[in-house]
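Asks: how does the following fold in three dimensions:
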Amino acid sequence: MKKHIPNLITLANLFLGCCAVVSILAGQYMAGFWFILGAVLADYADGLVARLLGVYSDLGKELDSIADMVSFGVAPGAIYYMLLLSASGQEGAEGLQWAAAPGFLVSAFSGYRLAKFNLDDRQTDGFIGLPTPSSTMFAAGLMLIYTLDSYGIGHGVVASPYPLYAIIVLQSYLLIAEVPMFALKFKSLRWAGNEVKFIFAGIAALLLIIIREAAFSAVVALYVIFSVARQLVHRS
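Replies: The predicted structure is shown next:
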């Protein structure tokens, strides 16, 4: 029975991802955010539980990719689609709007990344390219900024489709780029060897307290910067 527990958690990820996509396309952005956050937690929990129970299966690996494709592939594409609809003045329009369709480029490159990840044995202690959950949280952060607008900058950030197009292209590239990025998994709580992770976690927590919903996108951008800087230091 215990071998099925991680798969049940993965199915919860898939379920929450489906709910997130429907909520986002319906304009229920806060509900979509909470569903995405739940999917992220489930995605972290299934691997953790599998390791604690000492169970692993090829079925679980494939199921995880399917769930991630929905929660961290289709969902961010839906976010960008809706943001582009608003930015291009087509909010509420019926049918597919081609001006907003490029938002799903993130979905396509997420699918490529997930397929590549399953075949890449280099990504055991870290990642090569931007992980799909991080990519999704960046998009969700933009959605929160647009929705809550606590600082009066929400509509300014996404007022024009062109900055969004640029973000989509850059994010799609980072998903498949040969850029090493560290994983936030602590094998021990010692400072030595975990310096970057501790510093990053502290700054991320501080940003969440200070700038609230604006922090999610900022934290992911900071994660990319930290990863690149860490790689440059190692090379030097």
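Asks: CA only for contacts and neighbour counts going forward, please
Replies: Will do.
Asks: which parts of this structure are strands?
Replies: Ranges of strands within the chain are 126-128, 180-182, based on DSSP state E.
Asks: for the first one, buried residues please.
Replies: So the one you mean is strand 126-128. 127-128 (16 or more other C-alpha atoms under 10 Å).
Asks: for it, packing partners?
Replies: Counting contacts by 3 or more C-alpha pairs under 8 Å, 6 or more residues apart in numbering; DSSP states H and E, strand 126-128 packs against strand 180-182.
Asks: try it again with 10 Å
Replies: helix 105-119, helix 161-176, strand 180-182 (3 or more C-alpha pairs under 10 Å, 6 or more residues apart in numbering; DSSP states H and E).
Asks: longest helix in the protein, by number of residues?
Replies: Identified as the longest helix of the chain according to DSSP state H is helix 29-53.
Asks: list the buried residues in that one.
Replies: Neighbour-count burial for helix 29-53 flags 29-30, 32-33, 35-40, 42-47, 49-50 (criterion: 16+ other C-alpha under 10 Å).
Asks: how about this one, so we can line them up?
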Amino acid sequence: MLITKKIIPNIFTLLNLFCGCISIIFLQSKNFNDSAIYTLFSIIFDFLDGFCSRLIKIENLFGKELDSLADMISFGMVPSITVFFLLENKTPIPFIEYLSFLISIFSACRLAKFNITPYKNHIIGLTTPVNTLFFSSLSLIITNDIVSLINKKKIIYLIVMLFMIFLSCYLLVSQITMFSFNFKNLSWKKNKIRYIFLLISTFLLLTLQIIALPCIIIFYIITSIYFHRLKKNHIKT
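Replies: This next block holds a predicted model:
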């Protein structure tokens, strides 16, 4: 029975890896829509993996290593390849699209760092699934011409994309405390930030639809940075 319980989270991890591989296949044919769908499945299976591990409360070192290896494909390679094709032949500087693989490098550093860091109740730095969701949703906005002005100004497009690459790399390995969505209870006082964030996110999704996804992630990062700075200033005083 114990062995069976240990296997369940690993099955979700392997499903995460499988969906990540399928996502890459779709990216090779520049099918960003289907790639984003499988990326979403990867995120769901990654969540179920962690949820099951916490639920059964079993220490599984093999599962932890397997999870990082799967995440490296689904949330390390996928965003890099996504950005690679978003930059390919769309900028005046040759080979600049290879900078997209900095995301893979910094994702690997984050995952390795996570493996040797004792478990904490809060999140340090931007997680690789959130980072991947940002770039996947961005690819849908760009390739479906939802914001058509992006593709008309190549220099501006390049600057914005490079800025997002470097910023995501920094956030992946930063020491900024990101607030988590683990509700220990339903108290408004203890979960005020989470409730406000969810309400604003729901409003953005209803009004902006697909454009809302990167906006919500940016809002999440800004909110986390603000409360991180506020907490640091409070400790100093």
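Asks: picking that back up, please name whichever of the strands of structure 1 is nearest to Asp149 of structure 1.
Replies: Asp149 of structure 1 lies closest, by C-alpha to C-alpha, to one member of the strands of structure 1: strand 180-182, at 30.4 Å.
Asks: just tell me the aligned range of that closest one in structure 2.
Replies: Residues 177-179 of structure 2 are where strand 180-182 of structure 1 lands when matched by TM-score structural alignment.
Asks: repeat for stretch 125-145 of structure 1
Replies: Using TM-score structural alignment, stretch 125-145 of structure 1 lines up with residues 121-141 of structure 2.
Asks: any idea how far the spatially most central residue of structure 2 is from Leu69 of structure 2?
Replies: For structure 2, Val130 is the residue whose C-alpha lies nearest the centre (C-alpha atoms, centre = their mean; 2.0 Å). Going from Val130 of structure 2 to Leu69 of structure 2 by C-alpha to C-alpha, to the nearest Å gives 17 Å.
Asks: how many residues are close by Ile94 of structure 2?
Replies: Quick fix: residue 94 of structure 2 reads Pro, not Ile. Using other C-alpha atoms under 10 Å, Pro94 of structure 2 has 10 neighbouring residues.
Asks: no wait, Ile8 of structure 2
Replies: For Ile8 of structure 2, using other C-alpha under 10 Å, the count is 16.
Asks: can you find the partner of it in structure 1?
Replies: With TM-score structural alignment as the criterion, Ile8 of structure 2 lines up with Ile5 in structure 1.
Asks: quick check: its match touching Leu53?
Replies: Yes - counting by C-alpha atoms under 10 Å, Ile5 of structure 1 touches Leu53, with 9.1 Å between them.
Asks: enumerate every residue touching Phe135 of structure 2.
Replies: By C-alpha atoms under 10 Å, 6 or more residues apart in numbering, the contact list for Phe135 of structure 2 reads 36, 78-80, 82-83, 86, 141, 164-165, 168, 213-214.
Asks: between helix 32-56 and the longest helix seen in structure 2, find me the angle.
Replies: Across structure 2, the helix with the greatest residue count (assigned by DSSP H) is helix 2-28. Using axes from the mean of the first three to the mean of the last three C-alpha atoms, to 10 degrees, the inter-axis angle of helix 2-28 of structure 2 relative to helix 32-56 is 170 degrees.
Asks: pull the distance from helix 2-28 of structure 2 to the chain's centre.
Replies: 17 Å (C-alpha atoms, centre = their mean, to the nearest Å).
Asks: same question, stretch 73-84 of structure 2
Replies: 11 Å.
Asks: start and end of that stretch, how far apart?
Replies: Using C-alpha to C-alpha, the end-to-end distance of stretch 73-84 of structure 2 comes to 15 Å.
Asks: matching residues in structure 1 for that stretch?
Replies: Against structure 1, stretch 73-84 of structure 2 falls on residues 70-81 (TM-score structural alignment).
Asks: residues contacting Leu172 of structure 2?
Replies: Residues in contact with Leu172 of structure 2, defined by C-alpha under 10 Å, 6+ apart, are 103, 106-111, 124-128, 130-131.
Asks: now do 7 Å
Replies: In this structure, Leu172 of structure 2 makes contact with 106-107, 110, 125-127, judged by C-alpha atoms under 7 Å, 6 or more residues apart in numbering.
Asks: with Leu25 of structure 1 instead?
Replies: 78, 82.
Asks: next one: the residue mapped onto it from structure 2 from Asp34 of structure 2, what distance?
Replies: Under the alignment (TM-score structural alignment), Leu25 of structure 1 pairs with Gln28 of structure 2. Distance, Gln28 of structure 2 to Asp34 of structure 2, by C-alpha to C-alpha: 11 Å.
Asks: you'd agree Ser224 of structure 2 is up against Met178?
Replies: Yes - Ser224 of structure 2 is within contact range of Met178, at 4.9 Å (criterion: C-alpha atoms under 7 Å).
Asks: rewinding a little: check the mean deviation of the longest helix of structure 1 from structure 2.
Replies: Once the two models are superposed, helix 29-53 of structure 1 sits on average 0.9 Å from its counterpart in structure 2 (mean C-alpha distance after the TM-score superposition for structure 1).
Asks: that helix packs against which elements?
Replies: The contact analysis (3 or more C-alpha pairs under 7 Å, 6 or more residues apart in numbering; DSSP states H and E) places helix 29-53 of structure 1 against helix 5-25, helix 132-148.
Asks: only the buried residues of the shortest one, if you could.
Replies: Along helix 132-148 of structure 1, the positions that meet the burial threshold by neighbour count (16+ other C-alpha under 10 Å) are 132-147.
Asks: do the longest one as well
Replies: Residues of helix 5-25 of structure 1 classed as buried by neighbour count (16+ other C-alpha under 10 Å): 6-7, 9-24.
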